[in-house]
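Q: Give the three-dimensional model of this entry:
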Amino acid sequence: MNCKGTLIDLTTPKVMGILNITPDSFYDGGRNDSEQAIIDKVKQMLDEGATFIDIGAYSSKPNAEFVSEAEEIGRIIPVIDLLIKVFPEIIISVDTFRSEVAKAAIEHGAAIINDIAAGGLDNKMMETVAKYNVPYIMMHMRGNPKTMQSLTQYDDIIKDMLYYFSEKVNCARSLGINDIIIDPGFGFAKTTEQNFEVMNKLELFQMLELPILSGISRKSMIYKTLGTTPQESLNGTTVLNTISLLKGAKILRVHDVKEAVEAIKLCNAVYS
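A: Predicted coordinates:
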């Protein structure tokens, strides 16, 4: 991956730390509500071994509150500016499905666009990513955060997802996007059972010959299965992160960086 001239080798999996700057995210909403809290959180994640920091200013949890484009930009740009000032070498990913937010973020120093809709909610997104020549994370989702949980009917979920990604990748390639990462979208337009089916067959997505990002950190597929809460889901997250690694994931997107880095180190020790 070429991130603003820095080449990231994904031969060894990497960790993407989550920085939510929304008041309503399912796990850490409202925690990062001051400059110092943001700096402290990002410093901790970088010190623990995060390669990327993924900033989100619009919660994508089911039935999330609507945020205007102007408000999303107003939330995210000051944070990008702050982090680049404090951590000049930081590699920032921006979690957005809007091309104007992506454009503003890249112009202020973001290096990656992480799009939950793979261009499906903004037909200018891929053109924008291609224009600025940044890596593009495309996720599998149907509908939008308000409707996705009603769109879980599949003939064969793995085949449907592979077809979805094939179309999206072809479109991205035709526009000249070089670095593409695929995200199966655990929790997005999928039942709990479907999430586990996708995890069970995650290695099949390697046929796309692209890096796979696994984002299961503290999600409901863990805490509903265990009968706990997001706050009690770190151990379950580590278990599924480990399974993801064994099935070929190259990026773990997580709230808890230290434990994800440890999972990578131990998997590498086994296979080296």
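Q: drop to CA atoms for contacts and neighbour counts, all remaining ones
A: OK.
Q: quick one: the helices in the stretch 51-200 of the chain?
A: 69-86, 99-107, 125-132, 157-175, 192-200 (DSSP state H, counting those that start in this stretch).
Q: mind putting the ones you listed in TSV, mean neighbour count and distance to residue 2 included?
A: Below are these laid out as TSV (neighbours: other CA atoms under 10 Å; distance: least, CA to CA, whole Å):
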stretch	mean neighbour count	distance to residue 2
helix 69-86	16	18
helix 99-107	20	14
helix 125-132	20	12
helix 157-175	16	16
helix 192-200	17	28
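Q: Okay, and residue 236 sits in which element?
A: In this assignment (DSSP states H and E), residue 236 forms part of helix 234-246.
Q: Hey, what's the angle from that helix to helix 192-200? Just curious.
A: 40 degrees (axes from the mean of the first three to the mean of the last three CA atoms, to 10 degrees).
Q: what's downstream of helix 234-246, the next helix or strand?
A: Following helix 234-246 toward the C-terminus (DSSP H and E): strand 251-254.
Q: helices or strands next to that following strand in the packing?
A: strand 14-20, strand 213-214 (3 or more CA pairs under 8 Å, 6 or more residues apart in numbering; DSSP states H and E).
Q: Distance to residue 265 for the helices of the stretch 51-200 of the chain - can I get that in a markdown table?
A: Output for the helices of the stretch 51-200 of the chain, formatted as a markdown table (distance: least, CA to CA, whole Å):
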| stretch | distance to residue 265 |
| --- | --- |
| helix 69-86 | 27 |
| helix 99-107 | 31 |
| helix 125-132 | 32 |
| helix 157-175 | 29 |
| helix 192-200 | 21 |
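Q: for the ones you listed, which one sits closest to residue 44?
A: When these are compared by CA to CA, helix 69-86 sits nearest residue 44, at 12.9 Å.
Q: For the comparison step, fold the sequence that follows:
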Amino acid sequence: MGRVTDRRPVVRIDNGKTSRRPDTLSVEEPLEIRVDGSPLAVTMRTPGDDVDLAHGFLLTEGIITSGADVAGAKHCMDTNLNVLEVSLRAGVPAPVTDPTRHFYMSSSCGTCGKASIDAVRIASVYPVEKDQLTVTPETLSSLPDRLRERQKAFDRTGGLHAAGLFTASGELLCVREDVGRHNAVDKVLGWALRSGHVPLTSHILMVSGRASFELTQKAALAGIPLLAAVSAPSTLAVDLANELGLTLVGFLRGTSMNVYSRADRIAGGEE
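A: Now for the predicted structure:
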């Protein structure tokens, strides 16, 4: 496993005084994901939990639907730790590379470079609109602090996003950090897939930043009925959540929150 953080020299200016010192930064490195020997994607990520990342990526790209679809995953030791080889189980269709979809992902935007919204839409096999999840506002309000308490690398760098998977009662099951929002989510979903928890019926996905179209789609593809974010959602995220019947919560801070879709799953949420 590569380093999550590294040190770099910095010139510090504070109240007119200048000093030199080392600063702790988040590591960002490329990871090439290969499927059965063929390159599929390159993502800029924080090293660590790469196998989970690959599983989550394949799940949320519609290439696999269960952990059993993967026969094995390992780093290519004859090259470097930034190449991960995934072998699909016999009978699982190989991914088809669409020329309108460019499987290069920056750390800031998982859908950058894709030609159109139609090109990135993936049909979910799990009907999240039928999920009977109910959760209290008090439980939701407790999630940001619980997630923040587990952001160890963020404490050292201030530069990593986090995603956390919770039960309806607020139990924290898994936290992953990464320089990219979409990578942090894929790492969480990959862990859940490998642990046999997908579909994630009656679970909550909490993210430390904003809620984008892509993160909303990733939640639905894993069968998660509620996505909560500390910051704002985008218009496409709200539209997709309403279309799929997924509960989308934004600006979850303290005891306040905005519920943009399916407020009926939150006690007292329906006017």
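Q: TM-score for the pair, please.
A: Once superposed, chain against chain, the TM-score is 0.34 (TM-score structural alignment, normalised by the length of structure 2); 129 aligned residues with a CA RMSD of 4.9 Å.
Q: Tell me which other helices or strands the helix holding residue 236 of structure 1 touches.
A: helix 220-226, helix 257-271.
Q: Dump the helices and strands packed on strand 251-254 of structure 1 to TSV, plus distance to residue 253 of structure 1 and mean neighbour count.
A: Output for these, formatted as TSV (distance: least, CA to CA, whole Å; neighbours: other CA atoms under 10 Å):
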stretch	distance to residue 253 of structure 1	mean neighbour count
strand 14-20	5	26
strand 213-214	6	26
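Q: Using a markdown table, please lay out the ones you listed together with distance to residue 45 of structure 1.
A: A markdown table is the format used below for those (distance: least, CA to CA, whole Å):
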| stretch | distance to residue 45 of structure 1 |
| --- | --- |
| strand 14-20 | 6 |
| strand 213-214 | 18 |
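Q: Of the ones you listed, which is nearest residue 267 of structure 1?
A: strand 14-20 (12.4 Å).
Q: Show me what the host helix or strand of residue 148 of structure 2 is packed up against.
A: Following DSSP H and E, the helix or strand that holds residue 148 of structure 2 is helix 137-149. Using 3+ CA pairs under 8 Å, 6+ apart as the contact test, the elements touching helix 137-149 of structure 2 are strand 161-167, strand 172-178, strand 203-207, strand 247-253.
Q: okay, the angle between the very next helix or strand once past the third one and strand 203-207?
A: Sequence order places helix 213-221 as the next helix or strand after strand 203-207 of structure 2, per DSSP H and E. In this structure, helix 213-221 of structure 2 runs at an angle of 160 degrees to strand 203-207, with the same axes, to 10 degrees as the basis.
Q: next structured bit after helix 213-221 of structure 2?
A: Assignment by DSSP H and E places the next element after helix 213-221 of structure 2 at strand 226-229.
Q: Could you list the buried residues of that next one?
A: Buried residues in strand 226-229 of structure 2, counting neighbours by 16 or more other CA atoms under 10 Å, are found at 226, 227, 228, 229.
Q: any idea of the angle the helix or strand just after that strand forms with strand 247-253?
A: Sequence order places helix 235-244 as the next helix or strand after strand 226-229 of structure 2, per DSSP H and E. Counting by the same axes, to 10 degrees, helix 235-244 of structure 2 lies at 140 degrees to strand 247-253.
Q: tell me what helix 235-244 of structure 2 is packed against?
A: Using 3+ CA pairs under 8 Å, 6+ apart: helix 235-244 of structure 2 touches helix 213-221, strand 247-253, strand 256-261.
Q: Recalculate using a threshold of 7 Å.
A: helix 213-221, strand 256-261 (3 or more CA pairs under 7 Å, 6 or more residues apart in numbering; DSSP states H and E).
Q: could those be laid out in a markdown table, adding mean neighbour count and distance to residue 145 of structure 2?
A: Shown next, in a markdown table, are those (neighbours: other CA under 10 Å; distance: least, CA to CA, whole Å):
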| stretch | mean neighbour count | distance to residue 145 of structure 2 |
| --- | --- | --- |
| helix 213-221 | 25 | 21 |
| strand 256-261 | 17 | 14 |
